[in-house]
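A.B. asks: have a look at this prediction, sequence included:
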Amino acid sequence: MKKFILALLPFLLIACASKKGATAFIDGEHTIESWCPPEGDCKFEIMKDKSLIIKTDGTGKLYYLVNDTPGRIVAKYVYIKKSGAYQDDGYREEIIFETDARLSDLVVGNNIKNTKMLFGVHCFCREKAGFYKVNEGTVSYSNETLHLRIPNNIIDQQQINMFTVRLAK
C-alpha cells in the first residue's frame, strides 16, 4: 500500500499545483451578491475561450452567436421570472458581454461602449422583446468581484440593471 501511495504522489502534486497565469476563478462556483427580484431566479455563467459575434437579422433585430476564441470569455447574467398560469407569460432578461480571460478589459473607468455587450428581453411583449446594444453604464472587476450597472433603457420591462458577482478562486 505504501508503494502504491508513493507511486501516486508525483501525480497528485502535479494535479494540485496551480498553473502559472491560469484564471482558476473562471471554472469555479460564483456567488451572486446583488439583489434578484423575488418572483424569479438569477443565474451567472462564464463561458471560457469564447467570444461574441453580434449580428442583425432581416427585420433589423440584434442577435448573437458564441464563437470559439482562445483567451476570451463570455459572461452571461440571466434573470428568469417564474411562470404563472398562462402558456405565454414567460419572462427572461439577460446581460451578455465579452472580455479577456483575465478580465483586465474591465478596469475602473472602462468605457462600456468599447465592450461587446447586449441586454436581452424575452417575453410575449410587443415592441420590447429582443436584444439591445448596451452603450451606457459601468462594468468593473476588482477584488475577485464583478460589478455591472446599466441604465433602465426599456420602459416598464427591465428588472435587472445591475449585478455584483463574486467569482470563485
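C.D. replies: Everything's here; your move. This one's a predicted model, so the numbers in the text were calculated from it and none came from an experiment.

A.B. asks: okay, CA-based contacts and neighbour counts for the rest of this
C.D. replies: Will do.

A.B. asks: pull the residues that contact stretch 123-140.
C.D. replies: For stretch 123-140, the surrounding residues in contact (C-alpha atoms under 8 Å, 6 or more residues apart in numbering) are 61-63, 88-92, 106-113, 117-122, 146-151, 154, 157.

A.B. asks: put this next to the first one:
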Amino acid sequence: MTLFSLVQSFNMITFKNVLIKSTIIILVFLIPSCKSSKDSNKNFSSSTSVYCPETGTCNLETLTSKNLVLLKDNIGSLYPEIQDGNHCVISFEFKKNVDPNLQDASYTELVIFELPQNFDKNVYENQDLEKLNMVFGRLCFCRGQTGYYPIKTGSLKFEEKEGEVFFQLDFQMNEVPQIVSHIEGKIKA
C-alpha cells in the first residue's frame, strides 16, 4: 500500500466519521417540538407533504420554537444545527428506495429552512432564500458529492388559505447532482 493510498483511505474514514456525526446531530434535533413561541406571529402545528418523487419516500416536518443555524466544521464543510429559538423550521427529507441487501446504497436528500415570521412576501427568489437559511443536504456514499450546501438558485412561494399555508419550492443545485428539485407542502397554522 502506497503512502498516497494510505492518506486517501484515512481522509475517507475521517470524512465518513464527520458525516455520520453530523447526521446523528441533525436527527437528534429533528424530533418535532410543538410548543408555541411568544415572539412568533404564527404557531404551526403540523405539516403535510403533497408531492414526492416516485423513486422514494418523503417526510415533511414542522419544528416550532426553533432556529436554523448554519455552521462550518473544522475542515470548512457546512452543516445545519437546529436550536431552540423563535422561528418555525421546515425539514423535508427524501429517502431513495434502494435494495436493502446492498451495502452503502442509502441515499437521502434534505431541504431545511426557516419560515419567515410575517410572510411579508409571497415569493422568495434566489438571494432572498439566504434570508431563510435554506440548505440542501445530500447524504450518500458519493465521494466528493455529499454534504450540505446553501440553496442560492430557486423560488419559494407561499399562499395562506383557511388556516393553512401552502408552499412550493423549485430550486437548482450547481454543486452536486440532485433528485428533488420541486417540493410542495402545506402547514396547518
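C.D. replies: Done, it's in. All values reported here derive from a predicted model rather than from experimental measurement.

A.B. asks: tell me which of the contacts of stretch 123-140 of structure 1 fall in strands.
C.D. replies: Judged by DSSP state E, the contacts of stretch 123-140 of structure 1 include 62-63, 91-92, 117-122, 146-149 as members of strands.

A.B. asks: distance between the ends of stretch 80-96 of structure 1?
C.D. replies: In stretch 80-96 of structure 1, first residue to last residue: 14 Å (C-alpha to C-alpha, to the nearest Å).

A.B. asks: what's the answer for stretch 102-110 of structure 1, then?
C.D. replies: Terminal-residue distance, stretch 102-110 of structure 1 (C-alpha to C-alpha): 15 Å.

A.B. asks: measure how far it is from the centre of its chain, please.
C.D. replies: From the chain centre to the centre of stretch 102-110 of structure 1 is a distance of 15 Å (C-alpha atoms, centre = their mean, to the nearest Å).

A.B. asks: who's in contact with that stretch?
C.D. replies: Thr23, Thr99, Thr138, Val139, Ser140, Tyr141, Ser142.

A.B. asks: now with 7 Å?
C.D. replies: Outside stretch 102-110 of structure 1, the residues that touch it by C-alpha atoms under 7 Å, 6 or more residues apart in numbering are Thr23, Thr99, Thr138, Val139, Ser140, Tyr141.

A.B. asks: strands of structure 1, residue ranges please.
C.D. replies: Taking DSSP E as the test, the strands found in structure 1 are 30-32, 40-56, 62-81, 91-100, 117-123, 130-133, 138-142, 145-149, 162-167.

A.B. asks: which residue numbers in structure 2 go with the fourth one?
C.D. replies: The reference is to strand 91-100 of structure 1. Using TM-score structural alignment, strand 91-100 of structure 1 lines up with residues 107-116 of structure 2.

A.B. asks: report the contact partners of Ser46 of structure 2.
C.D. replies: By C-alpha under 7 Å, 6+ apart, the residues touching Ser46 of structure 2 are Thr62, Ile187, Lys188.
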